[in-house]
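A.B. asks: okay, here's the prediction I keep looking at, along with the sequence it came from:
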Amino acid sequence: MSEEMNQVEVRNFEVGDRIKGQVTKVEEKQVIVNIEASKLDGIIPISELSSIHVEKANDVVAEGDELDLEVTKVEEDALILSKRKVDAEKAWDELEKKFVSGEVFEAEIKDVVKGGLVVDLGVRGFVPASLVEARFVEDFTDYKGRTLTFKIVELDKEKNRLILSHRAVIEEEKGKHKLDLLQTLHAGQVLDGTVQRITDFGAFVDIGGIDGLVHISQLSHEHVEKPSDVVEEGQKVRVKVLSVDRDNERISLSIKETLPGPWASIGEKAPKGSVLTGVVKRLVSYGAFVELYPGVEGLVHISQISHKHIATPHEVLKEGQEVQVKVLEVNEQDQRLSLSIKELEEKESEFPTDYELPEESKGFQLGEMIGDQLKNLKK
């Protein structure tokens, strides 16, 4: 077409007109399109191809693509066009609907920039670093090209501002899962979990999207001074559900209830007739309670403390004293042990050690007795 005819064709268009064009050539910094219903070509500068920064035009379009375009400038023999403006106008309408409804949608990460991620939704969408994940991420390099789910958290068409959040989607899903889990949990369940956080009063354990508290008294059968003495963050544990408060979303758990009790297999650890070392824990009028293993105490009845007659156990024992005992009876079911200290002590002589000679024998000397015997022999 002659230059004169081109000029005539061009004068048929005005800035703001919407047209359709087919890509005939993709250059590095611009795209040539043939305008529908005319023999006129138009030019799309690379800056007008997308709402986000583009390095090469062929990253966005290819030869043969049909495009909706807007005239941005009418030159003497050519039209300057924009794909970006048409895409943006269509996009804002759709984005406003998504924003109002809270819709969750997928989008590809087009670029990683300082402070966050960039998404092309017909307009430039920005995902601040704090809204990418529910956890801290140090390096977002490998996020480019990934497809994530998003919600729009801020939209201002006038300021061309669109803020997206993937974190909001994660937390919403977590919240739904938490509610579902709360409905299915019940006291008595035994579950696997992971220690998330340790406090002075216990440990919080994640049991699949929701945390429950293992109070310090439920960490072990033994006395625990500090929770960190028996568990650590990240540790896999087995827990039993003690109670579920759905209204306040509180779950009480126990690790202790999943562990063998201190009395389990006590018949093997302290069989009848065995001799063990223990510590006197309590003294009562009828005997002494001796701890053989953590959480396992046996009774030494007052009659089994000593061969001597004693009025109270306090006469020969004191709390905290280490003693040797013999196991007399074992009752694992009733958690009872009968012990004896007396059986390990030698019986005292049948004769009293403080025996005195009769009064009439006192003052009698050994030499005198021998002398008398000698006199009798001479006779």
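C.D. replies: Yes, it's here.

A.B. asks: only C-alpha atoms from now on, for both contacts and neighbour counts.
C.D. replies: OK.

A.B. asks: so which helix or strand takes in residue 244?
C.D. replies: Element membership of residue 244, judged by DSSP states H and E, is strand 236-245.

A.B. asks: now swap in residue 370 and tell me
C.D. replies: With DSSP H and E as the criterion, the answer for residue 370 is helix 366-378.

A.B. asks: residue 107 too?
C.D. replies: Taking DSSP H and E as the definition, residue 107 sits inside strand 105-113.

A.B. asks: burial of residue 106, as a residue count?
C.D. replies: Counted with other C-alpha atoms under 10 Å, the neighbours of residue 106 add up to 11.

A.B. asks: residues touching it, list them.
C.D. replies: Neighbour list for residue 106: 147-150 [criterion: C-alpha atoms under 8 Å, 6 or more residues apart in numbering].

A.B. asks: tell me the most packed of those residues, by neighbour count.
C.D. replies: residue 150 (23 neighbours).

A.B. asks: ok, residue 91 to residue 373 distance?
C.D. replies: Noted for residue 91: a distance of 138 Å to residue 373, by C-alpha to C-alpha, to the nearest Å.

A.B. asks: how about residue 170?
C.D. replies: Distance, residue 170 to residue 373, using C-alpha to C-alpha: 114 Å.

A.B. asks: what do you get for residue 75?
C.D. replies: Residue 75 sits 160 Å away from residue 373, taking C-alpha to C-alpha as the criterion.

A.B. asks: still on that earlier bit, show me which of residue 170 and residue 373 is the more surrounded one.
C.D. replies: residue 170 (15 against 11).

A.B. asks: Provide the secondary structure category for that one.
C.D. replies: helix (DSSP: H, G, I helix; E, B strand; the rest coil).

A.B. asks: without its sequence neighbours, what residue ends up closest to it?
C.D. replies: residue 134 (7.0 Å; C-alpha to C-alpha, 6 or more residues apart in numbering).

A.B. asks: can you confirm that neighbour is in a helix?
C.D. replies: No - counting by three-state DSSP, residue 134 is not part of a helix but coil.

A.B. asks: residues near residue 101, how many?
C.D. replies: Residue 101 has 11 neighbours, counted by other C-alpha under 10 Å.

A.B. asks: cool, residue 375 as well?
C.D. replies: By other C-alpha under 10 Å, the residues close to residue 375 number 9.

A.B. asks: thought residue 329 was touching residue 337?
C.D. replies: Yes - the pair residue 329 and residue 337 qualifies as a contact (C-alpha atoms under 8 Å) at a distance of 5.8 Å.

A.B. asks: comparison target, given below:
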Amino acid sequence: MEGEFAKLLEDSFRRLKQEVITGTVVKVTDREAFIDFGWKSEGVVSLKELGYKPKVGEKIDVCVVEPETEEGYALLSVNCARSIKEWERIASEIEKKGIVKGRIRQRVRGGYKVQLEDGLTVFLPMSQVDIMPVTKPDDWLDKEIEAKVLSVDRKRRSIVISRRRLLEEKRAKMRKETLKRLKEGDVVEGTVKNVVDFGIFVDVDGVDGLVHKSD
């Protein structure tokens, strides 16, 4: 029974640590503000971190850093709450735009960390870097890219992007426009994509064409 209660407290604290909680100032000393935030005990935040001396009854956004100190209070942070709110604000903007620009900064397991223009770090899976498989992963480091937002996980504060998806969408749009424009007998320029026994495959503005070896 005691073990179950401890687990409930631990789970509850884990949730609180990831959330912004609005608490009420109940006492202020020369160094700290004591805040009631609906926990089993009051929380404390330093005035140095807060940046000013609040009044009793004032509402303050905080997050929990430690569930209980030696003095029996929860240790709270306003900087953590500000950081979470800023992440939420940027994530909402990114979600609306759908397209982001950034620089590939670091290789990690399964992909890369990409720093966006607004400073947020997101994840680019290796399979989403390019239409073709990546054979030299280090060559992509420090490259500026444009990519599509695949997912925003607010619980884990994680954003996944895909350059490949954006390229595929652009290619599909180009292909559609090219097919509308092309007529039999048109002379066009293309890029050789592949050479096979029976001819060559050529890319003409997103449309794959075959030039038979007899031609």
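C.D. replies: Now that the structure is in, tell me what you want to look at. Worth saying up front: this structure is predicted, and the values here are computed from it rather than measured.

A.B. asks: TM-score of the superposition?
C.D. replies: Here the TM-score for the pair of chains, by TM-score structural alignment, normalised by the length of the second structure, is 0.58; 165 aligned residues with a C-alpha RMSD of 3.7 Å.

A.B. asks: and the residue nearest to residue 170 of the first structure, what pairs with it in the second structure?
C.D. replies: When the second structure is aligned by TM-score structural alignment, residue 134 of the first structure is paired with residue 131.

A.B. asks: quick one, strands of the second structure?
C.D. replies: With DSSP state E, the ranges of strands along the second structure come out as 21-28, 32-36, 43-46, 59-66, 74-77, 99-108, 111-116, 121-125, 144-153, 158-162, 191-196, 199-204, 207-212.

A.B. asks: correct me if wrong: residue 215 of the first structure contacts residue 200.
C.D. replies: No - counting by C-alpha under 8 Å, residue 215 of the first structure stays clear of residue 200, with 9.4 Å between them.

A.B. asks: of these two, give the one with the bigger neighbour count.
C.D. replies: Under the neighbour definition other C-alpha under 10 Å, residue 215 of the first structure and residue 200 were set side by side, and residue 215 has more, 19 against 11.

A.B. asks: residue 124 of the first structure against residue 110, yeah?
C.D. replies: No - using C-alpha under 8 Å, residue 124 of the first structure is not in contact with residue 110, being 9.9 Å away.

A.B. asks: any residues in contact with both of these two?
C.D. replies: Counting by C-alpha under 8 Å, 6+ apart, the contacts common to residue 124 of the first structure and residue 110 are residue 118.

A.B. asks: any idea which residue is closest to the centre of the second structure?
C.D. replies: Centroid-nearest residue in the second structure, with C-alpha atoms, centre = their mean: residue 159, separated by 2.3 Å.

A.B. asks: so how far is residue 119 of the first structure from the aligned residue in the first structure for residue 108 of the second structure?
C.D. replies: In the first structure, the residue paired with residue 108 of the second structure is residue 113, using TM-score structural alignment. Look at residue 113 of the first structure and residue 119 of the first structure: by C-alpha to C-alpha, they are 11 Å apart.

A.B. asks: those two: which is more packed in?
C.D. replies: Taking neighbours as other C-alpha under 10 Å, residue 113 of the first structure and residue 119 compare with residue 119 leading, 25 against 15.

A.B. asks: host element of residue 5 of the first structure?
C.D. replies: Here residue 5 of the first structure is assigned to helix 3-10, by DSSP H and E.

A.B. asks: next, the buried residues of that helix.
C.D. replies: Across helix 3-10 of the first structure, burial judged by 16 or more other C-alpha atoms under 10 Å covers 6-7, 9-10.

A.B. asks: make CSV from these and add distance to residue 130 of the first structure to it.
C.D. replies: Shown next, in CSV, are these (distance: C-alpha to C-alpha, whole Å):
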residue, distance to residue 130 of the first structure
6, 53
7, 53
9, 52
10, 49
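
A.B. asks: let me know the closest of those residues to residue 245 of the first structure.
C.D. replies: Minimum distance to residue 245 of the first structure across those is 73.8 Å, recorded for residue 10 (C-alpha to C-alpha).

A.B. asks: hmm, back to that, give me the angle between the strand holding residue 244 of the first structure and strand 190-199.
C.D. replies: Between strand 236-245 of the first structure and strand 190-199, the angle comes out at 90 degrees (axes from the mean of the first three to the mean of the last three C-alpha atoms, to 10 degrees).

A.B. asks: related to what we said a few turns ago, how big is the offset of the strand holding residue 107 of the first structure relative to the second structure?
C.D. replies: Superposing on the second structure and averaging over aligned pairs (mean C-alpha distance after the TM-score superposition for the first structure), strand 105-113 of the first structure comes out at 2.2 Å.

A.B. asks: just want the angle from that strand to strand 116-120.
C.D. replies: Interaxial angle of strand 105-113 of the first structure relative to strand 116-120 (the same axes, to 10 degrees): 130 degrees.

A.B. asks: buried residues in strand 105-113 of the first structure?
C.D. replies: Neighbour-count burial for strand 105-113 of the first structure [16+ other C-alpha under 10 Å]: 108-112.

A.B. asks: so can I have TSV of those residues showing distance to residue 183 of the first structure?
C.D. replies: Below are those laid out as TSV (distance: C-alpha to C-alpha, whole Å):
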residue	distance to residue 183 of the first structure
108	35
109	36
110	40
111	41
112	40
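
A.B. asks: for residue 131 of the first structure, see how far away residue 180 of the first structure is.
C.D. replies: Here the criterion is C-alpha to C-alpha. By it, residue 180 of the first structure lies 25 Å from residue 131 of the first structure.

A.B. asks: who's more crowded, those two?
C.D. replies: Counting neighbours by other C-alpha under 10 Å for residue 180 of the first structure and for residue 131 shows that residue 131 has the greater number, 21 against 11.

A.B. asks: surely the more buried one is in contact with residue 168?
C.D. replies: Yes - using C-alpha under 8 Å, residue 131 of the first structure is in contact with residue 168, at 7.3 Å.

A.B. asks: quick one: what's aligned to residue 15 of the second structure in the first structure?
C.D. replies: Counting by TM-score structural alignment, residue 15 of the second structure has no partner.

A.B. asks: give me the neighbour count for residue 15 of the second structure.
C.D. replies: Using other C-alpha under 10 Å, residue 15 of the second structure has 13 neighbouring residues.

A.B. asks: also residue 370 of the first structure?
C.D. replies: Taking other C-alpha under 10 Å as the definition, residue 370 of the first structure ends up with a neighbour count of 10.

A.B. asks: what does residue 159 of the second structure correspond to in the first structure?
C.D. replies: Aligned partner of residue 159 of the second structure by TM-score structural alignment: residue 162.

A.B. asks: in contact with its match, which residues?
C.D. replies: 123-126, 152, 154-156.

A.B. asks: gap between it and residue 152 of the first structure?
C.D. replies: 7 Å.
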